[in-house]
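Asker: What follows is a predicted structure for the sequence shown.
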Amino acid sequence: MKIKIVVFGLIIAFSSNDTLAQPVAFPGASGFGSQASGGRGGNVFHVTSLADSGTGTFREAVSEPNRTVVFDVAGVIRIINKIAAAPNLTISGQTAPGEGIVVYGNGISFKENTIVRYMRFRGSINMPRGACTVNIDSCKNVILDHVSIEWGRWDNLHIKNSSNVTLQYCLVGEPIDPQRFGALFEHPTNITVHHCLWIDNQSRNPKAKAGIEYINNVVYNWGVSGLVGGHSEADHFQDVINNYFIAGPNSNNNFIAMFTATDHVYHSGNMVDDNKDGMLNGRVAIDTDFVHVKATLVPKKQNLPANAVTVETAEAAYKTVLAQAGASLHRDAIDTRIINYLKSLGKEGKIFKTEVDAGGQGPIADGKTGTDSDGDGIPDKWETAHKGNPKDAKDAAAVNSAGYSRLEEYCNGLVL
């Protein structure tokens, strides 16, 4: 297929306002990573092929900085080698037709100033033994929104020495041999994790050697341990607020584990349901739960992003996570199966050794995209309805009074 890259050039305002706001990554972005601008103001790249590499592929799309990536195809992108993404990218998975996109078979690493939405990244038992599915190391200003991350061999997710990162409405689950761990956070600061589902991870939901706010998450069917502290000589600062810990078939009683005196913990409003009776009827987590694992308790929240998370009760967060976590615009068979484990409230779920044991990666339904005559990433029908010119690619860069380009307005509107 022919490659489709459109260069926007000069940004022009279609607002009468003289001063444009500096918007967050997209409406609904919150926490420390919400100021990422991604590929705003750059070029648009159409993914037109499901091949591993070559013209029009996802690998090519993320190989250069300052791009917004849109998808003209849906399906499974099977990769052999790890993908190293460039900085300053917006990856708009919500633009894919049908059931969306899966990047399967190996991992991906992200760099600074990156926005990723409505994507699925799945590793494989065939990738190296120590490989993670997603790496966010040594960078800043990254937000992952409604992303599914599964089948990592060491951890599903690794974040090291980074800052200003948000994970929101993500699904992190089903890691495979040899470790079957959820995520390792090694000394990042200013990390927000909210409304994420951590499911069927043997441990590390995540392991938080970090300055982190951990809000409104659901942890289900942990194995040997749920949320893990830093337990190291360095000081770590964890805010654990209104999360729901729900035991599953593989769970013991360690919904939190391995905190030590160097872990400075503020906790409030957390719930624990460990009776595996098929009903949501947990108890409130108390100081003793954290003192038992030797955490140092503090009286107030320590991590304070400029754009704060809207906090729900743990019970309300369970419902939100059930509906929203992962690439939930169109859930595929794998994520649907995993969500059904959560719905069982203790009755179902499993920690697998390989993705084949879990049923493997099946097909993803394709669909049709609208005609985009000027290749600017916006279908003609939408442009016409919103007083744009479907034969002028430059107008996709025009900025509205909220500070978003017309291309961003279209992409964001798909999931509002």
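Answerer: Yep, it's here. Numbering: from 1, shown residues only.

Asker: all contacts plus neighbour counts: C-alpha atoms, from now on.
Answerer: Fine.

Asker: Isn't residue 267 up against residue 243?
Answerer: No - with contacts defined as C-alpha atoms under 8 Å, residue 267 does not count as touching residue 243, sitting 9.6 Å away.

Asker: Have a look at these two and say which one is more surrounded.
Answerer: More neighbours surround residue 243 than the other of residue 267 and residue 243, with 29 against 23 (other C-alpha atoms under 10 Å).

Asker: Quick check: the more buried one touching residue 218?
Answerer: Yes - with contact defined as C-alpha under 8 Å, residue 243 reaches residue 218; the gap is 5.9 Å.

Asker: Quick check: neighbours shared by the two?
Answerer: residue 317 (C-alpha atoms under 8 Å, 6 or more residues apart in numbering).

Asker: Now residue 350: closest residue in space, sequence neighbours ignored.
Answerer: Nearest residue to residue 350, sequence neighbours excluded (C-alpha to C-alpha, 6 or more residues apart in numbering): residue 200, at 6.0 Å.

Asker: number of nearby residues for the one you found?
Answerer: So residue 200, with other C-alpha under 10 Å, has 32 neighbours.

Asker: That one against residue 353, yeah?
Answerer: No - contact criterion C-alpha under 8 Å: residue 200 and residue 353 do not qualify, at 11.1 Å.

Asker: hold the first one in mind and look at this next one:
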Amino acid sequence: MSWSTDECASFYDNENFTLQWCMMSESLRVSVHGKGTHGYGGIWGGKKASFHHNMLAHHDSRNARFCGSRYSALPNLEMVDFRNNVIYNWGGNSAYAAEGGSYNLTNNYYKAGPATGSGVNDRIISPSPDDGSNSQPAGIWGSFYVNGNHTTANSTTSGNNWNGVDPNPSSKSKTELRVNTEYNFGEMTTHSATNAYNRVLAYVGASLKRDAVDSRIVSEATNGTFTYTGSNGSTKGLIDTQSDVGGWPVYNSTTAPTDTDKDGMPDSWESANGLNSNNILDGIVYTLNPIYTNLEVYINGLVAAITANQNQTGTANYTDSVTASSEISINENETGFCFVEGTIDSNNAGFQGAGFANANNAVGAGIEWSVNTSSGNYTLRWRYSNGGTTSRGAKVIVDGVTVATAAFNATTNWTTWAENSSSLVTIELSAGTHNIRLEATTSSGLANIDKIEVEGINPTPVSCGSTSKNTASDSTLDVAVEEVKTEVKIYPVPFKNEFYIDLGSIEKVKQISVFNMLGQQIYVTDEITNQTVKVNINASSGTYAVKIITENGVVNKTIIKK
């Protein structure tokens, strides 16, 4: 957001609001505003409002101007969290006002620039009282927790942030404004000020493909410089009209990928993820993720590496059910497989593990698994083959209660295995251990089941005893395997032509594959003998997904190629 005649972006008198990872730059200082000289960043505030990991650059003032409770007259409800923002090259003032309310100013990075006045170059905030001209009485001040902020102009202020708090009037005692315990305003991820500075410069704004304007702003903030001056007297990076910086850039679009059903997801991506490129409705269902629709999964995947890197090395005061989401696969020779009312066979090629579960050809014949989950939504998928001519239906029974049905459509033959198609359900599970039963509803029995996949908030397989209930099979199928570890590291990021995967203590890795953002597999190896794997990618720059299949689950990572 740039080139405004007043504030670039103002958000106040709102409720439960967040502004994050946005760039506000180059408001117009001596422009056409009726009150004369402006050039301001924004008026910010709200009832539980969070402003984090944003950049304010080249604004004369209001970096930000906290609205306070002057319009609501409810200072006890005005709660504002301002953290991990980067403020660069302000002119006459950084943050100020906040007439009523409670504020966290935590771990922000104040980088004075060429236009920054010497008297305000280490200012964090200049609070002031309400003057009584709006909805609340005069004399109402805010309360402030100020800690962890970095000012480039004064290391002393970085060490003692209250040196950068300048009440207006100065006769106001800082002790009356100061709060020594941080307010708890909600869930967030916090970086140190210096770490936030680096991450904001790397990922703020439309950072997947930055235009020339945003790239220039980031470069100027990085180097502490400016490029343009105003045509009406503004100087040192503060401008007066968009023409001062060359005007609006030209944006060109490339050819959109083929999307036959016009649901927003490219055909190639749908095919790679087991969706139907002729079904416009499969974009709004939760086939691939229990929290996001399929369309959202596609859109989020375009910037998956960016969002992951934004929060990397930060400290979260919550558990994110989305980032905590993972997927496990349970084959018939692994922990979590209980039994099949039939046999374990291996006569049809293409299965994974030691074989596949072949239930009896009868209504009520079933297969059971055991998993432990947190409370939340979970997606169940089965890899199967159905060489018959008709679909084979099944009930999904959890802890003795039927919760859903699944359809196992015919595949080409008994050696063709399908997943992520009709054999999927999304269910809600409580915290604890659950028995999952798939039970045939036709006399033909179930399809041949190769494995179950459970996706949600960190599911884990649980031992339940194993082997077929029929005496025809005496294979012991409950083999203990190590739990999938989370310490997989991929480096360097970004990489040029090759990168390395450090598997840590994970053992029994079956396969490592790499996909582009269209879902196309561009690399795969089944020969994993070392704990560090070198991967060469001969492809264009962009974001790639890395899938690591172990004996006990799947680890998914993303990486950027420069």
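Answerer: Yep, it's here. Since the model is a prediction, treat every value here as computed from it, not as a measurement.

Asker: still on that earlier bit, common neighbours of residue 200 and residue 353 of structure 1, please.
Answerer: Residues touching both residue 200 of structure 1 and residue 353 (C-alpha under 8 Å, 6+ apart) are residue 175.

Asker: which residue lines up with the residue nearest to residue 350 of structure 1 in structure 2?
Answerer: In structure 2, the residue matched to residue 200 of structure 1 (TM-score structural alignment) is residue 58.

Asker: residues touching that match, list them.
Answerer: So residue 58 of structure 2 contacts 25-27, 88-91, 237-238 (C-alpha under 8 Å, 6+ apart).

Asker: Try it again at 6 Å.
Answerer: 25-26, 89-90, 237-238 (C-alpha atoms under 6 Å, 6 or more residues apart in numbering).

Asker: which one of the residues you listed is nearest residue 269 of structure 2?
Answerer: Closest to residue 269 of structure 2 out of the contacts of residue 58 of structure 2 is residue 25 (35.9 Å), distances taken as C-alpha to C-alpha.

Asker: and the aligned residue in structure 2 for residue 377 of structure 1, helix, strand or coil?
Answerer: Residue pairing (TM-score structural alignment): residue 377 of structure 1 is matched to residue 264 of structure 2. Assigned with DSSP: H, G, I helix; E, B strand; the rest coil, residue 264 of structure 2 falls in the coil class.

Asker: ditto for residue 336 of structure 1
Answerer: Per three-state DSSP, residue 336 of structure 1 ends up helix.

Asker: quick one: the helices in the stretch 301-450 of structure 2?
Answerer: Ranges of helices in the stretch 301-450 of structure 2, per DSSP state H, counting those that start in this stretch, are 304-311.

Asker: Then structure 1?
Answerer: Using DSSP state H, the helices found in structure 1 span residues 58-61, 287-292, 314-324, 333-343, 380-385, 406-413.

Asker: Where in structure 2 does the third one align, residue-wise?
Answerer: Yep, that's helix 314-324 of structure 1 we're talking about. So helix 314-324 of structure 1 sits over residues 193-203 in structure 2, by TM-score structural alignment.

Asker: how far apart are the matching stretch and its match in structure 1?
Answerer: Following the fit onto structure 1, the mean deviation recorded for stretch 193-203 of structure 2 is 0.6 Å by mean C-alpha distance after the TM-score superposition for structure 1.

Asker: Flag every buried residue along that stretch.
Answerer: For stretch 193-203 of structure 2, burial by neighbour count (16 or more other C-alpha atoms under 10 Å) applies to 193-197, 199-201, 203.

Asker: Tabulate these (CSV), appending distance to residue 521 of structure 2.
Answerer: Formatted as CSV, the buried residues of stretch 193-203 of structure 2 follow (distance: C-alpha to C-alpha, whole Å):
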residue, distance to residue 521 of structure 2
193, 39
194, 38
195, 34
196, 34
197, 35
199, 30
200, 31
201, 32
203, 27
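
Asker: Now do residue 381 of structure 2 against residue 286 of structure 2, distance only.
Answerer: The gap separating residue 381 of structure 2 from residue 286 of structure 2 is 12 Å, by C-alpha to C-alpha, to the nearest Å.

Asker: and these two? which has more neighbours close in?
Answerer: residue 381 (23 against 19).

Asker: which position in structure 1 aligns with that one?
Answerer: Taking TM-score structural alignment, residue 381 of structure 2 has no aligned residue in structure 1.

Asker: tally of neighbours for the nearest residue to residue 381 of structure 2 once chain neighbours are set aside?
Answerer: Leaving aside its chain neighbours, residue 381 of structure 2 sits nearest to residue 424 (4.5 Å; criterion: C-alpha to C-alpha, 6+ apart). Residues near residue 424 of structure 2, counting by other C-alpha under 10 Å, number 22.

Asker: got a list of contacts for stretch 192-202 of structure 2?
Answerer: So stretch 192-202 of structure 2 is in contact with 53, 84, 107-109, 149, 218, going by C-alpha under 6 Å, 6+ apart.

Asker: just curious, which of the residues you listed is nearest to residue 343 of structure 2?
Answerer: residue 53 (56.3 Å).

Asker: Return the distance of that closest one relative to residue 357 of structure 2.
Answerer: 51 Å.

Asker: neighbour-wise, which of these two wins?
Answerer: residue 53 (30 against 25).

Asker: which residues in structure 2 does stretch 70-78 of structure 1 align to?
Answerer: So stretch 70-78 of structure 1 sits over no part of structure 2, by TM-score structural alignment.

Asker: how far does that stretch stretch from start to finish?
Answerer: Span of stretch 70-78 of structure 1 from end to end, C-alpha to C-alpha: 18 Å.

Asker: sorry, back to before: separation between the residue nearest to residue 381 of structure 2 and residue 98 of structure 2?
Answerer: As judged by C-alpha to C-alpha, residue 424 of structure 2 and residue 98 of structure 2 stand 52 Å apart.

Asker: Also residue 62 of structure 2?
Answerer: 11 Å.

Asker: ok, so of the contacts of residue 58 of structure 2, who is nearest residue 460 of structure 2?
Answerer: Residue 460 of structure 2 has its nearest neighbour among the contacts of residue 58 of structure 2 in residue 25, at 47.0 Å by C-alpha to C-alpha.
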